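Trainee: Got a sequence here, can you model it:
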Amino acid sequence: MQNNILLRGSCFGWLISTSIDGVVQMFNPLTNASYDLPPLSTSPTIVDYHPELKVEEYTIIRFEFDGSTYTTLERRSSIQKIWLIKIVISSSPSEDMMVLAIYGEYKCLAWCKFGDTKWTDFFTSEKFKIVLQDAIFYEGKVYALNCNSQLYKFDVTTSIRVITQVPKPNDPYITVNIRYFVQNIEGDLLMVSRFLNHHEVPGIDDP
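Mentor: Got it, this is the predicted structure:
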């Protein structure tokens, strides 16, 4: 990918990227077909966009611990890196296609359908946000996994429901643990845990 393009997903043969100019695009490298998704500027909690400024183009909403909010200005390079972190699609572009995006500093979940011009927050009715690590379409439902290893199952018309607490590996040396979904060739939904073991090496830090 070019330096000003970030890859945010790969599904059904399509690559999904965000550009420094806020364009969100699906591209099929085999057919050269492309399809534009709603731009970064329409993401939840982005309240204004001024591309003519070329410095701090985005006005975003931030949340305090007491539930209050305030707005700040952000550079487009920062928004490109953190606002749409991962994007998955339910199918190739068609009238039935639905798109999920993990977005923002709090890793919430947004969605759009084929032909939509903006992203919609899944959790507009929730008091607290869910800090997600991954999301996937599976058997007609949406599954999501948060940073505390809680597994969720929901759709756009029903309430969010916690299914189970996924056991964490019992390893005191784990300092980085990233969990994500994969679907194997048998059609089973699996959780993969990728982690970094940090062990002290004698002599490395000795003066």
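Trainee: can we go C-alpha only for contacts and neighbour counts from here?
Mentor: OK.
Trainee: contacting residues around the closest residue in space to Q165 that isn't next to it in sequence?
Mentor: Spatially, and ignoring its direct neighbours in sequence, Q165 is nearest to Q150 (4.6 Å; C-alpha to C-alpha, 6 or more residues apart in numbering). Taking C-alpha atoms under 8 Å, 6 or more residues apart in numbering, we find Q150 in contact with V162, I163, T164, Q165, V166.
Trainee: Filter those down to the ones in strands?
Mentor: Among the contacts of Q150, the ones falling in strands (DSSP state E) are V162, I163, T164, Q165.
Trainee: What is the nearest of those residues to P44?
Mentor: For the ones in strands among the contacts of Q150, the closest approach to P44 (C-alpha to C-alpha) belongs to V162, at 23.2 Å.
Trainee: all helices for this protein, in order.
Mentor: 76-82 (DSSP state H).
Trainee: List the residues that contact I5.
Mentor: S17, T18, S19, I20.
Trainee: and the last one, how many neighbours does it have?
Mentor: When you say that, I think you mean I20. Using other C-alpha atoms under 10 Å, the number of residues around I20 comes to 17.
Trainee: Count the neighbours of the nearest residue to it once chain neighbours are set aside for me.
Mentor: In space, I20 comes closest to N4 once its chain neighbours are excluded; the distance is 5.4 Å by C-alpha to C-alpha, 6+ apart. N4: 11 surrounding residues under other C-alpha under 10 Å.
Trainee: N4 and H199, how far apart?
Mentor: To H199, N4 is 36 Å away according to C-alpha to C-alpha, to the nearest Å.
Trainee: Also this sequence, please, to line up against the first:
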Amino acid sequence: MKMVDWAELGNDLLAEVALKLDAIEDFVYFSVVCRSWNRASSLVKRNWKSSMPYLLLAENHKENPNFLRQILSINNDRYYQLSLPQTFGTRCYGTSIGWLVSIDLDGQIDLLNPLTKERLPLPPQSTMPNRDLPVDGEEEDAICRRQDSIRKVIVVKDVERGNDGNDLIVFVSHTHWKRLLAFARPGDQTWTTIVPPWPAKETTYDVPFSHRAVDLVIRDNTLLILYEDASIGYLDLSDLSTTTVKAKEFLPSPEELKSRLDTYLLEMYLVESFGSLLMVHRNKSDIWVPDSQVDEDDRYETVGFEVFRFDIEVKKWEQVKELGDVALFVGDNQSISVRASDCRNCKSNCIYFTDDYAEQWDKPAKLGGHDMGIFDLKTGEFQKFYKGGNGNSDVCTPFWFMPQF
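Mentor: Here you go, the predicted structure:
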């Protein structure tokens, strides 16, 4: 029987095999088998995608001279270590296209690919329009400034531009109590304001609570904006080149959800899920626990989720109890939806969540990172997906990101 020379397989076949590899290390191992396999993998490297997000754990300062950070792959229940000194001491946010967004104590904001270590500078925080400034006689606390600067971020590719850093657009909801919108591209000098759909108030600081932007999603080359009152604004990406970039109103605050919007400690997410538009309500509650540093201190935990699907025919939100073969990933990341059947160890009809309540990460007794888990939408039960260390932090708690080269 003639032996097969695997090195002689055609590039097209090898490339197809490489793209079906789901784990990062499998793709790397594939690329070092021989020259022909390396050549084939290099041709499709930028097109490789994981089927499921990875979890970047909090930084570990103890005996860590190489600035290693762990990432968890739930797909195969493995931990990997990456040397990421650029992320130490920075607040980071995950995206669905491979990049992280980081902001340091000096207000420098960057895009970082944790796999390739490619880094693209964005305009500094000081150029964000209408951001909160210290009043006369007060000093601006760098830590608070950083923690409160960005509340939500998404990174999208502009299909009309080339396939390099210039094709990326970063949208942020910034400044804690205002949650204003702005965008920038790598290489820009300043952030550009996205004007809300409603008439301007007397001052730029007078932002109604209901008009705060809480989440963003891209759908058919259109940016959809979820506001605090559950109204939806939209912005076509082609309008970003206009002199004044202004969002339009797509859906006013829905009457069917108004009673739910008064819930204490409610966090909302907007998710594009295989053609469906979902709004996720995350309900949290204060809990009281003893603490070694204070007599007693309030903490918080997630107590439930509700999911609503938008019915485009009647323009209403309808609550759903069944997501089918879908799992959602929410937290300090661009909200992500995956097919559970495409992933190993992924539970369908569940929501994987991480701690994103940064307002409470202000002292050791309130370190963030404890509020993580899996919520089963059908049974209402919670499970743990992570029980190790490197979870708590007052700077950057664990978050989801979708790895790409």
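Trainee: quick one on the thing from earlier: I'd say the residue nearest to I20 of the first structure and S17 touch.
Mentor: No. Contact criterion C-alpha atoms under 8 Å: N4 of the first structure and S17 do not qualify, at 10.1 Å.
Trainee: Show me what counts as buried in stretch 179-189 of the first structure.
Mentor: Residues of stretch 179-189 of the first structure classed as buried: R179, Y180, F181 (neighbour count, 16 or more other C-alpha atoms under 10 Å).
Trainee: export those to TSV and tack on distance to K118 of the first structure?
Mentor: TSV is the format used below for those (distance: C-alpha to C-alpha, whole Å):
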residue	distance to K118 of the first structure
R179	28
Y180	26
F181	26
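Trainee: and which of those residues is nearest F12 of the first structure?
Mentor: Taking C-alpha to C-alpha as the measure, F12 of the first structure sits nearest to F181 out of those, at 15.5 Å.
Trainee: What's the match for T263 of the second structure in the first structure?
Mentor: By TM-score structural alignment, T263 of the second structure lines up with I174 in the first structure.
Trainee: From the structure, what's the count of residues near its match?
Mentor: The local packing of I174 of the first structure (other C-alpha under 10 Å) involves 13 other residues.
Trainee: Show the contacting residues for the closest residue in space to it that isn't next to it in sequence.
Mentor: Spatial nearest neighbour of I174 of the first structure, excluding adjacent residues (C-alpha to C-alpha, 6+ apart): N197 at 5.1 Å. Residues in contact with N197 of the first structure, defined by C-alpha under 8 Å, 6+ apart, are Y173, I174, T175, V176.
Trainee: Quick check: the two most widely separated of these?
Mentor: Using C-alpha to C-alpha, those span at most 9.2 Å, a distance reached by Y173 and V176.
Trainee: if we can go back for a sec, which of the contacts of I5 of the first structure are buried?
Mentor: Buried among the contacts of I5 of the first structure (16+ other C-alpha under 10 Å): S17, T18, S19, I20.
Trainee: Looking at the residues you listed, spot the one nearest T124 of the first structure.
Mentor: The closest of those, once distances to T124 of the first structure are taken by C-alpha to C-alpha, is T18, at 24.0 Å.
Trainee: related to what we said a few turns ago, the second structure: which residue goes with the residue nearest to Q165 of the first structure?
Mentor: Using TM-score structural alignment, Q150 of the first structure lines up with S231 in the second structure.
Trainee: picking up where we left off before, put together a markdown table for the buried ones among the contacts of I5 of the first structure, with distance to T158 of the first structure on each row.
Mentor: Output for those, formatted as a markdown table (distance: C-alpha to C-alpha, whole Å):
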| residue | distance to T158 of the first structure |
| --- | --- |
| S17 | 29 |
| T18 | 30 |
| S19 | 33 |
| I20 | 35 |
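Trainee: Can you show me which of the contacts of I5 of the first structure carry over to the second structure?
Mentor: Mapping the contacts of I5 of the first structure onto the second structure (both residues aligned by TM-score structural alignment, their matches' C-alpha atoms under 8 Å) leaves S17, T18, S19, I20 still in contact.
Trainee: Tell me the one of those residues nearest V192 of the first structure?
Mentor: So of these, ranked by how close each gets to V192 of the first structure (C-alpha to C-alpha), first place is S17, at 23.3 Å.
Trainee: What lines up with the closest one in the second structure?
Mentor: Checking TM-score structural alignment: S17 of the first structure goes with S102.
Trainee: List the contacts of its match.
Mentor: Applying C-alpha under 8 Å, 6+ apart, we find S102 of the second structure in contact with T87, T90, R91, C92, Y93, I109, D110, L111, L112.
Trainee: ok, now with 7 Å
Mentor: T87, T90, R91, C92, Y93, I109, D110, L111 (C-alpha atoms under 7 Å, 6 or more residues apart in numbering).
Trainee: so who does F12 of the first structure touch?
Mentor: Applying C-alpha under 7 Å, 6+ apart, the residues near F12 of the first structure are S91, S92.
Trainee: what's the answer for R179 of the second structure, then?
Mentor: Going by C-alpha under 7 Å, 6+ apart, R179 of the second structure touches R151, S173, R212, A213, V214.
Trainee: which one is the residue nearest the centre of the first structure nearest to, not counting chain neighbours?
Mentor: Centroid-nearest residue in the first structure: I102, 2.0 Å away (criterion: C-alpha atoms, centre = their mean). Spatial nearest neighbour of I102 of the first structure, chain neighbours left out: L109 (4.7 Å); criterion: C-alpha to C-alpha, 6+ apart.
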